[in-house]
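Enquirer: no FASTA, just this:
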């Protein structure tokens, strides 16, 4: 894993809280945001996926630098590692559900839309029946109290039902799946700053570079090297935008021995020089 220079929490603002494997937590929007003047500054979760449910009122969302608005009833799923922040109005009502990254294992195979939604994220409006069902399930989860925080079968079952209610309202078209792609993504995240050759990733999923390339082109629309480069550029962008470290320090953290080469790489991938992210 890349050292976290961006503020990273299990639960926002709680530096001393360590999230165990399989944890789950739910709270109302107001319970935490009122302590921060209704503004949750950009941060990320390195071992959790987060679901924001807005039942009523507005929410301003920052997601990896992109700014957009949600008006309830609506939802947002933030995958592990994505930098996000929120600003709410005092009258906004809703819930924030935080789930351990292991929760994605509840997906029933690679074609299950549950896995796609939690891994890739998404947001949208909630229609009448789905809005009522998700609000009711969120209230039931909240009613379990602290029992859910350490991983609880009933908590997990209700949380899964809530996520699946979102899918039923707005189905995810994930297309054909392949378990090897999930392993490839995991290996990229784990070894991102090591600049491993494609042969390393191909061996990790028990195949050849040619087959790996065929898989990523068919299912993801890009070569494996392009996907790795895009992930590197995204991580660099996060560090440049949300931390005070220099471009040369970002280059070193991401495994680039030559800051000039990093600058050219960043320009090629984003159309900007690293210094422009600070402008």
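Expert: Structure's in. What do you need? What you see is a predicted model, and the numbers here were worked out from it, not measured in a lab. Numbers count the residues shown, from 1 in each chain.

Enquirer: contacts, neighbours, all on C-alpha from now
Expert: OK.

Enquirer: what about the residue lying closest to residue 46 once chain neighbours are set aside, neighbour count?
Expert: In space, and not counting its chain neighbours, residue 46 is closest to residue 81: 5.0 Å by CA to CA, 6 or more residues apart in numbering. Each residue near residue 81 was counted by other CA atoms under 10 Å, and the total is 19.

Enquirer: Please report how far residue 81 lies from residue 202.
Expert: The gap separating residue 81 from residue 202 is 24 Å, by CA to CA, to the nearest Å.

Enquirer: Equivalent analysis for residue 91, please.
Expert: To residue 202, residue 91 is 51 Å away according to CA to CA.

Enquirer: Which residue of the two possesses the greater neighbour count?
Expert: residue 202 (19 against 10).

Enquirer: next, the one to line up against it:
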């Protein structure tokens, strides 16, 4: 599937635009998993990061990860790599913690240009899942070095040391090399049926077009030519959530974005999101996030 096909149905998340605008044009973005989970939720719907490779390192806890048509089920310590623009979704356990590193593909291109194309290109151009428990003794040493590099990236990111950007890029390049050395230990995945995947993509596209209109589930199934039970099976298989939950997730994601990055009141956001009753919108938001809109805004301004 080419990039233009993906963009028709999969939200493209730009962390510097949708999460932390201090880093709008940054080639590298780092944060701990827990912070991103508070903003986006631990049950993250399908999305992509155009032009950005993303690395999830899970220090502990369980994660269920979908990368394109592959499903990975891992227990930390584990690492998952998603190539640029590839659709993915994931569900992390409440106790899961770790690092999330998002890297512009230009850094990878430069690394390949510097003479490592033959060694690294194939490893960094497809999804990758690694678990510490699968490694032998020598590979465990490389894993320890990889973890040290991630911790160094975290320290560098959170301090204004001299030559910060250069140091971050150097550490990221080292990390990518370390990951490639362990790529032969990739965790086995399961594949999704192509017809099911196509139906899920069509469903996602319809949600993107109509979530403001609050379509009933029957309207989606009618447009797709599927029964509700069949759509439920497909969504559980691919996204590990029900169709209604996927629809609600999209509404909540946009509501969070408006609460964080706009000056609209909660009532104005309510109407913008297609709700007619601010009180009902407030209850809907709290039921799906656990906190009120006011509290959420206070935490993210």
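Expert: Ah, there it is. Keep in mind that this is a model prediction, so the values were computed, not measured.

Enquirer: Superposed, what's their TM-score?
Expert: Scored against TM-score structural alignment, normalised by the length of structure 1, the superposed chains reach a TM-score of 0.57; 191 aligned residues with a CA RMSD of 3.6 Å.

Enquirer: all strands for structure 2, in order.
Expert: 28-32, 43-47, 52-60, 62-67, 70-75, 78-82, 88-92, 97-104, 128-131, 190-191 (DSSP state E).

Enquirer: And those strands: which comes nearest residue 200 of structure 2?
Expert: strand 43-47 (10.1 Å; CA to CA).

Enquirer: How far off centre is that closest one?
Expert: Distance of strand 43-47 of structure 2 from the chain centroid (CA atoms, centre = their mean, to the nearest Å) equals 6 Å.

Enquirer: Read off where it ends up in structure 1.
Expert: Using TM-score structural alignment, strand 43-47 of structure 2 lines up with residues 39-43 of structure 1.

Enquirer: try stretch 243-250 of structure 2
Expert: The aligned range for stretch 243-250 of structure 2 is empty, by TM-score structural alignment.

Enquirer: Then stretch 167-179 of structure 2?
Expert: With TM-score structural alignment as the criterion, stretch 167-179 of structure 2 aligns to 154-166.

Enquirer: Distance check, the residue lying closest to residue 259 of structure 2 once chain neighbours are set aside against residue 268 of structure 2.
Expert: The shortest distance from residue 259 of structure 2 to any non-neighbouring residue, by CA to CA, 6+ apart, is to residue 297 (5.6 Å). Separation of residue 297 of structure 2 from residue 268 of structure 2 (CA to CA) stands at 14 Å.

Enquirer: Comparing the two, which residue is more hemmed in?
Expert: Taking other CA under 10 Å, residue 297 of structure 2 and residue 268 do not tie; residue 297 has more neighbours (16 against 13).

Enquirer: The more buried one corresponds to which position in structure 1?
Expert: Counting by TM-score structural alignment, residue 297 of structure 2 lines up with no residue in structure 1.

Enquirer: pretty sure residue 297 of structure 2 contacts residue 258?
Expert: No - look at residue 297 of structure 2 against residue 258 with CA atoms under 8 Å: they stay out of range, at 9.4 Å.

Enquirer: Give me the range in structure 2 that stretch 73-80 of structure 1 lines up against.
Expert: Going by TM-score structural alignment, stretch 73-80 of structure 1 sits over residues 77-84 in structure 2.

Enquirer: tell me which residues in that stretch are buried?
Expert: 77-84 (16 or more other CA atoms under 10 Å).

Enquirer: just stretch 158-173 of structure 1 next, same as before
Expert: 158-160, 162-167, 169, 172.

Enquirer: on that earlier part again, I'd like the strands of structure 2 laid out as a markdown table, including distance to residue 121 of structure 2.
Expert: Shown next, in a markdown table, are those (distance: least, CA to CA, whole Å):
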| stretch | distance to residue 121 of structure 2 |
| --- | --- |
| strand 28-32 | 19 |
| strand 43-47 | 24 |
| strand 52-60 | 13 |
| strand 62-67 | 18 |
| strand 70-75 | 20 |
| strand 78-82 | 14 |
| strand 88-92 | 21 |
| strand 97-104 | 15 |
| strand 128-131 | 13 |
| strand 190-191 | 23 |
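
Enquirer: Among those strands, which comes closest to residue 244 of structure 2?
Expert: With CA to CA as the measure, strand 43-47 is the member of the strands of structure 2 nearest residue 244 of structure 2 (12.2 Å).

Enquirer: Work out which residue lies at the spatial centre of structure 2.
Expert: In structure 2, the centroid-proximal residue (CA atoms, centre = their mean) is residue 89; its distance is 5.7 Å.

Enquirer: isn't that one right next to residue 246, touching?
Expert: No - assessed by CA under 8 Å, residue 89 of structure 2 is found out of contact with residue 246, at 11.3 Å.

Enquirer: Quick one: end-to-end length of stretch 250-261 of structure 1, please.
Expert: Using CA to CA, the two ends of stretch 250-261 of structure 1 sit 12 Å apart.

Enquirer: What range does it cover in structure 2?
Expert: Applying TM-score structural alignment, one finds that stretch 250-261 of structure 1 aligns to no residue range of structure 2.

Enquirer: quick one: the helices in structure 2?
Expert: 3-7, 15-18, 33-40, 105-111, 117-124, 137-157, 164-181, 194-210, 217-224, 228-239, 243-261, 266-272, 278-289, 293-300 (DSSP state H).

Enquirer: Superpose on structure 1 and give me the mean offset of the shortest one.
Expert: Between helix 15-18 of structure 2 and its aligned stretch in structure 1, the superposed structures give an average distance of 4.9 Å (mean CA distance after the TM-score superposition for structure 1).
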